[in-house]
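[1] coords please:
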Amino acid sequence: MSQPPDLSAAGGAQPPALFDRALWLARRARRALPRPEARFLHEAAIEGVLDRLSMVADRTFPKAALVWPGAPEWAPALAAHPRVGALETAPLTAEEVLPLAPGGFDLAVLGFTLHWANDPVGVLIQMRRALKPDGLLIACGLGGATLAELREALAEAEAATTGGLSPRISPMGEIRAMGALLQRAGLAMPVADVDRIETSYADSLALMRELRAMGEANALHARNRAPLRRELLARACAIHAERRPAEGGRVAAAFEIVTLTGWAPGPDQPQARRPGSAVARLADALGTTERPTGDKPPR
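    As a prediction, the model looks like this:
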């Protein structure tokens, strides 16, 4: 395994660990794979990655790396894509170190794991360093609007029953903040897209059971280890059902999947010009008359 990389480009010292990565990895390892309902988020994320590969014109990726997300659906789907050649899988350890050779890959994919990274910029930096010049990086994870109503219901119910709040659901980044991670990691031509998935459950308890089956249950270091009190849980379920009703007495739930794409810097990529270096006037290109700011057009 390679030595932990120098992540000084990510801003210096490592931030305090937000997630219990060892716990999360253990949960991902025992996901309820035979249950189709425990796979739909991964399947949607995989489809988004494959679509983005298909949209890259005139490119193939002879050597690709999949940063293993603890879901065996990913490797076969990625390896079967006609533009992907040899595929190597790499675990993201509890310490968030990637055993990938520098400059060895045309494509690096982080599969539905970004929202569980203690240092997402550091992870993306390691992936960027594993790419050849002009190699493609794709990373995906849950976005900030995911399960917003459930989070609000739990917070309101806990405040009403205990007079306080404890971390119940992991924080998730907004799309703009997640897109900025690519620039901080030194990637060129960064793009952040979001896909929203609307679904429904028999009740809030069914939703919580499915989150556990997905390996997406609370793994915060600061989580409350005590089980949810019956009164708190009942109140939260009632609030959730009232605010997000669905047909047939069910409750609605929304997930956001954010997909990030960026390129390792390369000599043949388009480069932004220095401000003021233009050799042609926009007014000439548009066939209009250029006027100083503040001048009114003739009537």
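
[2] hey, let's count contacts and neighbours off CA atoms from now on
    Will do.

[3] all helices for the stretch 1-150 of the chain, in order.
    21-29, 40-55, 74-79, 120-130, 148-162 (DSSP state H, counting those that start in this stretch).

[4] please provide the structure for the following sequence as well, for comparison with the first:
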Amino acid sequence: MPSDTPPRLFDRALLRRRRDRAAASLPDCGFLVERAAEDLLDRLLPVVRDFPLALALGGGGSIGRALAYQTDAAAKIGTLIETDLSPRHAAGGGMTLAMDEEAFAVADESLDLVVSPLALHWTNDLPGTLIQINRALKPDGFFAAALIGGASLTELRQSLMAAEAELFDGVNARVSPFADAQDLSALLQRAGFALPVADVDRMTVRYDTMFDLMRDLRGMGETSALVSRPRKPATKALFLRAAEIYAERFSDADGRIRATFEIIHAAGWAPHPGQPKPKRPGSATVRLADALGVREQSAGEKAGG
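    Modelled structure (predicted):
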């Protein structure tokens, strides 16, 4: 009999321990979450309303730090509560809580805004978490999140797999799977959000070696926490060969390697009767050809004929 329980992809206890350890290094290695937080706040600026009570879900205090100099966004937010899975990450100068994103313990219709910088890609039940967030928002409340996307670390993934296939019998998953923008738009809609949108921010970061990249990932608390990860520690030979393959396939002329990071931004509104509604199919009153200023052409007519 099929189970309604979502598969357990990530070891959340391990993730919490790793984020605890990374709390001290986040100021030096957290460029990715800082960028995500800045971009999330930029997306509030066109919104013609204020948010008396806002909650930041994850991010290690990055939203509060960004608000310190993004004064236009700060003017829109009244009280900000920052949370994180790790109690050490959650510790900060403002109002902070240690909170598990998978157990969103917030009263229904209590928040005006929820933002989540780089936390939700570690949830085992993302649809369930999105539903909980939607319930916690007041009608016409706003949700915006940034998640690590599917194209991230493709170079590292390929190099590790190639090295393992060369040295051993078979390969193991050593880099976490991530969602894409199309997935997130659909999930927001399924969770009941109105006017869902998603877009992608891609960036390339260069390092001297693969080991410098891995050091940054540990410092961010973003190393793999897959339940299905190999329990036997990887050998030094594996990483040395992977680093060689990485340098051979993904380096620039100066010898430095490239690392792709993809941040997916997704946003939606808690439903409200006053929100605009999409038009019914077939209700358009202007032909597309007229709007574009071109002659309409039937399917059987050849162009230029």
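
[5] kindly provide the TM-score of these chains.
    Once the chains are laid over each other, their TM-score by TM-score structural alignment, normalised by the length of the first structure reads 0.86; 286 aligned residues with a C-alpha RMSD of 2.5 Å.

[6] re the thing from before, same list (the helices of the stretch 1-150 of the first structure) but as JSON lines, adding mean neighbour count.
    Formatted as JSON lines, the helices of the stretch 1-150 of the first structure follow (neighbours: other C-alpha atoms under 10 Å):
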{"stretch": "helix 21-29", "mean neighbour count": "17"}
{"stretch": "helix 40-55", "mean neighbour count": "17"}
{"stretch": "helix 74-79", "mean neighbour count": "17"}
{"stretch": "helix 120-130", "mean neighbour count": "24"}
{"stretch": "helix 148-162", "mean neighbour count": "18"}
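
[7] any chance of those helices in CSV, plus distance to A234 of the first structure?
    Shown next, in CSV, are those (distance: least, C-alpha to C-alpha, whole Å):
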stretch, distance to A234 of the first structure
helix 21-29, 26
helix 40-55, 27
helix 74-79, 37
helix 120-130, 35
helix 148-162, 9
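
[8] count of residues packed around the counterpart of A103 of the second structure in the first structure?
    Under the alignment (TM-score structural alignment), A103 of the second structure maps onto V97 of the first structure. Residues lying near V97 of the first structure (other C-alpha atoms under 10 Å) number 18.

[9] so how far is V191 of the first structure from V97 of the first structure?
    Distance, V97 of the first structure to V191 of the first structure, by C-alpha to C-alpha, to the nearest Å: 24 Å.

[10] quick one: what's aligned to S228 of the second structure in the first structure?
    When the first structure is aligned by TM-score structural alignment, the residue opposite S228 of the second structure is A222.

[11] ok, now which ones touch the residue lying closest to that match once chain neighbours are set aside?
    Nearest non-adjacent residue to A222 of the first structure, counting by C-alpha to C-alpha, 6 or more residues apart in numbering: P167, 6.7 Å away. Counting by C-alpha atoms under 8 Å, 6 or more residues apart in numbering, P167 of the first structure touches L220, A222, R223, N224.

[12] doesn't S166 make contact with the third one?
    Yes - assessed by C-alpha atoms under 8 Å, R223 of the first structure is found in contact with S166 at 6.8 Å.

[13] out of these two, which sits in the busier spot?
    Between R223 of the first structure and S166, counted using other C-alpha under 10 Å, the more crowded position is R223 (16 against 12).

[14] so what's the counterpart of A157 of the first structure in the second structure up against?
    Using TM-score structural alignment as the criterion, A157 of the first structure maps onto A163 of the second structure. By C-alpha under 8 Å, 6+ apart, the residues touching A163 of the second structure are L238, F239, R241, A242, I245.

[15] so which residues of the stretch 151-299 of the first structure form helices?
    175-184, 204-214, 230-243, 282-286.

[16] compare those and give me the one nearest L33 of the first structure.
    helix 204-214 (8.1 Å; C-alpha to C-alpha).

[17] residue in the second structure matching H240 of the first structure?
    Using TM-score structural alignment, H240 of the first structure sits opposite Y246 in the second structure.

[18] list the contacts for its match?
    By C-alpha under 8 Å, 6+ apart, the contact set of Y246 of the second structure is E155, L156, S159, M210, I257.

[19] with distance to G128 of the second structure added, can I get those residues in JSON lines?
    Shown next, in JSON lines, are those (distance: C-alpha to C-alpha, whole Å):
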{"residue": "E155", "distance to G128 of the second structure": "31"}
{"residue": "L156", "distance to G128 of the second structure": "30"}
{"residue": "S159", "distance to G128 of the second structure": "34"}
{"residue": "M210", "distance to G128 of the second structure": "36"}
{"residue": "I257", "distance to G128 of the second structure": "38"}
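
[20] all set, thanks.
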